[in-house]
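Chemist: what follows is a predicted protein model with its sequence.
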Amino acid sequence: MSAVSRLSVNVNAIAMLRNRRDLPWPSVTGLAALAMEAGAKGITVHPRPDERHIRKTDVFELSELIEDRFPNKELCLEGYPSPDFLKLVEEARPDQVLFVPDDPQQTTSDHGWDFSKDTSALADAIAMSKDWAVTVSLFCDPDPAAPEKAANLGAERIEIYTGPYGACYDDPAQAARELDRIVATAEAARAAGLGVNAGHDLTVENIPPLLARAPFIREMSIGHGFTADALIHGFAASVARFRTAMGEL
């Protein structure tokens, strides 16, 4: 029997491709279903204010899909805790929300929260989400000082930004240094009583060294690397490839 998956497939890129035409394909819900049928633990989406990829309607359709067909799977919403986004969280009631410090025009989440700034609004958003029975995660840079600050705000998990590690695909020495930072942050999060997630530019090649040193990471949200892999191997096969890299198959 296979282990419970860590893999949450981010389908933003599927929505971006669909939005190039006024057509319903590729289907965000259809491919999300394929991923979950193949063993992914759930789906992650980042609905931005301009709906340039995921639309609000996608969020509710994915929520309905999981409730109706995949009750043991999870939906994670990622976004900046603006009033509009918080309203969406309240209405959709995902299993998890990942708060990221993004400017609306950013192409992707590329840094964690700066906890040295005023985080009172973030603390309020965390409290509201927990009132709605939504698990709260905060996006953090690989910095061992960050997890304790996230815990003090009321977060239940962090997601470590692994982009700098993924960017070192052609520089093993720098990748090793970045990996050290991620592992130190993950260990600090565990010591602070937080669940540990990871995400950004993770691939079947760089996941095994990470999990060899931090096997307690509970979730990996993967979009770009997964989609690139799926263009070659297919959605279901890529779920198996990533789960194999995670030591689950």
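Modeler: Arrived safely, thanks for sending.
Chemist: when you work out contacts or count neighbours from here on, use the C-alpha atoms and nothing else.
Modeler: Noted.
Chemist: tell me what the lengthiest helix in the chain is packed against?
Modeler: Across the chain, the longest stretch assigned as helix under DSSP state H is helix 172-191. Here helix 172-191 touches helix 146-152, strand 157-161, helix 163-166, strand 195-199, helix 207-213, going by 3 or more C-alpha pairs under 8 Å, 6 or more residues apart in numbering; DSSP states H and E.
Chemist: most tightly packed of the ones you listed?
Modeler: strand 157-161 (a mean of 27; mean count of other C-alpha atoms under 10 Å).
Chemist: how much space separates L231 from G166?
Modeler: L231 sits 19 Å away from G166, going by C-alpha to C-alpha, to the nearest Å.
Chemist: next: A92.
Modeler: Distance check for A92 against G166: by C-alpha to C-alpha, it reads 31 Å.
Chemist: can you give me the strands in this protein?
Modeler: Secondary structure of the chain (DSSP state E): strands located at 7-10, 42-45, 74-79, 96-99, 135-140, 157-161, 195-199, 219-222.
Chemist: so which of the helices and strands packed on helix 172-191 comes closest to R18?
Modeler: Closest to R18 of the helices and strands packed on helix 172-191 is strand 195-199 (C-alpha to C-alpha; 23.4 Å).
Chemist: now the closest one against strand 135-140, angle please.
Modeler: 50 degrees (axes from the mean of the first three to the mean of the last three C-alpha atoms, to 10 degrees).
Chemist: let's bring in a second one:
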Amino acid sequence: MTFIVGDVVGSVSPLVSLIISPSRTQHFTSVSLSLSCEDQSNSDRWRVRRYTESEQWEDCSSRWASQTGSTCTISSTITSDTGVYSCQSESGENYHPVNITVHSGVILESPVHPVTEGDTLTLCCLYQNTSSVLRADFYKDGSLIQNQTTEMILSTVSKSHEGFYYCKHSERGESPKSWISCLCVCFSASHSESQISVLHTLSSVLAVCPYLLVTVVLIFKCCRMRDEMSV
């Protein structure tokens, strides 16, 4: 299940990151799950919160988990732990939301955060009873894209790879769906163009400088000669 909570899913802060251990979006039932809000100063001013089927934000508390500093620990996961988890600031704003699914049986091992454009992505299909990697079929948006393999590798990830992925085993069943997103690095081109523009301007100024210097010197000499002749 994938939750969309207002505009929270689009909220990003460069100051804090939600770290999940194990580092994946899908998790088995009856296992320990740790979620930490980490910033550059390693402060404890962030709190882990979740939004579930109850349609309300919940604090990490003794009712479903325990909070130590900025780390929230679920000792034994259950399916109702499925939801959106994020880091909340002291002012009440939520940052870095992550969809987490808790499921028994088969899960898809997929990344927590968006994959950077151009990177390689590897997806695996795991089975709870043995924690082993299954030879399974992999689907994107309901269409079969690779069959009977232990891992699916997407090389040079781009925006076209975004979508809902899941895996299916003929006997063990299928995993829930996970959304894979791609982080575009197109800003690099504009950044490079800015640098080229600045360099071009500097080179133009430096090229003109000698002519300006000669002009100043000539004006100075003319003024001096005029003063001498007037004397």
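Modeler: Great, that's in hand. No experiment lies behind these values; they were computed from the predicted model shown.
Chemist: got a TM-score for the pair?
Modeler: Comparison of the two superposed chains (TM-score structural alignment, normalised by the length of structure 2) gives a TM-score of 0.24, and 107 aligned residues with a C-alpha RMSD of 6.5 Å.
Chemist: in CSV, list the strands of structure 1 along with distance to D180 of structure 1.
Modeler: Listed next are the strands of structure 1 as CSV, based on distance: least, C-alpha to C-alpha, whole Å:
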stretch, distance to D180 of structure 1
strand 7-10, 22
strand 42-45, 26
strand 74-79, 26
strand 96-99, 24
strand 135-140, 15
strand 157-161, 13
strand 195-199, 14
strand 219-222, 18
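Chemist: wait, which of the ones you listed is closest to R241 of structure 1?
Modeler: strand 7-10 (10.8 Å).
Chemist: that closest one - contacts with which helices or strands?
Modeler: strand 42-45, strand 219-222, helix 235-245.
Chemist: can we see that at 6 Å?
Modeler: When contacts are defined as 3 or more C-alpha pairs under 6 Å, 6 or more residues apart in numbering; DSSP states H and E, strand 7-10 of structure 1 sits against strand 42-45, strand 219-222.
Chemist: could you identify which of the ones you listed is most buried?
Modeler: strand 42-45 (a mean of 26).
Chemist: check which helices and strands that strand is in contact with.
Modeler: Using 3+ C-alpha pairs under 6 Å, 6+ apart, strand 42-45 of structure 1 sits against strand 7-10, strand 74-79.
Chemist: burial of the residue nearest to A230 of structure 1 when sequence neighbours are not counted, as a residue count?
Modeler: Leaving aside its sequence neighbours, A230 of structure 1 sits nearest to S238 (C-alpha to C-alpha, 6 or more residues apart in numbering; 5.4 Å). Using other C-alpha atoms under 10 Å, S238 of structure 1 has 22 other residues around it.
Chemist: ok, Y165 of structure 2 next?
Modeler: When neighbours are counted by other C-alpha under 10 Å, Y165 of structure 2 registers 23.
Chemist: try the one 4 residues further on
Modeler: For H169 of structure 2, the count of nearby residues is 19 (other C-alpha under 10 Å).
Chemist: picking that back up, rebuild the helices and strands packed on strand 7-10 of structure 1 as a markdown table, extending it with distance to R18 of structure 1.
Modeler: Shown next, in a markdown table, are the helices and strands packed on strand 7-10 of structure 1 (distance: least, C-alpha to C-alpha, whole Å):
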| stretch | distance to R18 of structure 1 |
| --- | --- |
| strand 42-45 | 14 |
| strand 219-222 | 19 |
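Chemist: tell me who's in contact with M152 of structure 2.
Modeler: Taking C-alpha atoms under 6 Å, 6 or more residues apart in numbering as the criterion, M152 of structure 2 is in contact with T122, L123.
Chemist: make it 8 Å
Modeler: T122, L123, C124, F138, Q146 (C-alpha atoms under 8 Å, 6 or more residues apart in numbering).
Chemist: closest to L154 of structure 2 out of those residues?
Modeler: T122 (6.3 Å).
Chemist: now the closest one. Nearest residue, chain neighbours left out?
Modeler: I153 (4.5 Å).
Chemist: if we can go back for a sec, mark which of the contacts of M152 of structure 2 are buried, thanks.
Modeler: L123, C124, F138 (16 or more other C-alpha atoms under 10 Å).
Chemist: out of these, which are inside strands?
Modeler: Using DSSP E, these in strands are L123, C124, F138.
Chemist: which one of those is nearest to F220 of structure 2?
Modeler: Once C-alpha to C-alpha is applied, the member of those that ends up nearest F220 of structure 2 is L123, at 74.5 Å.
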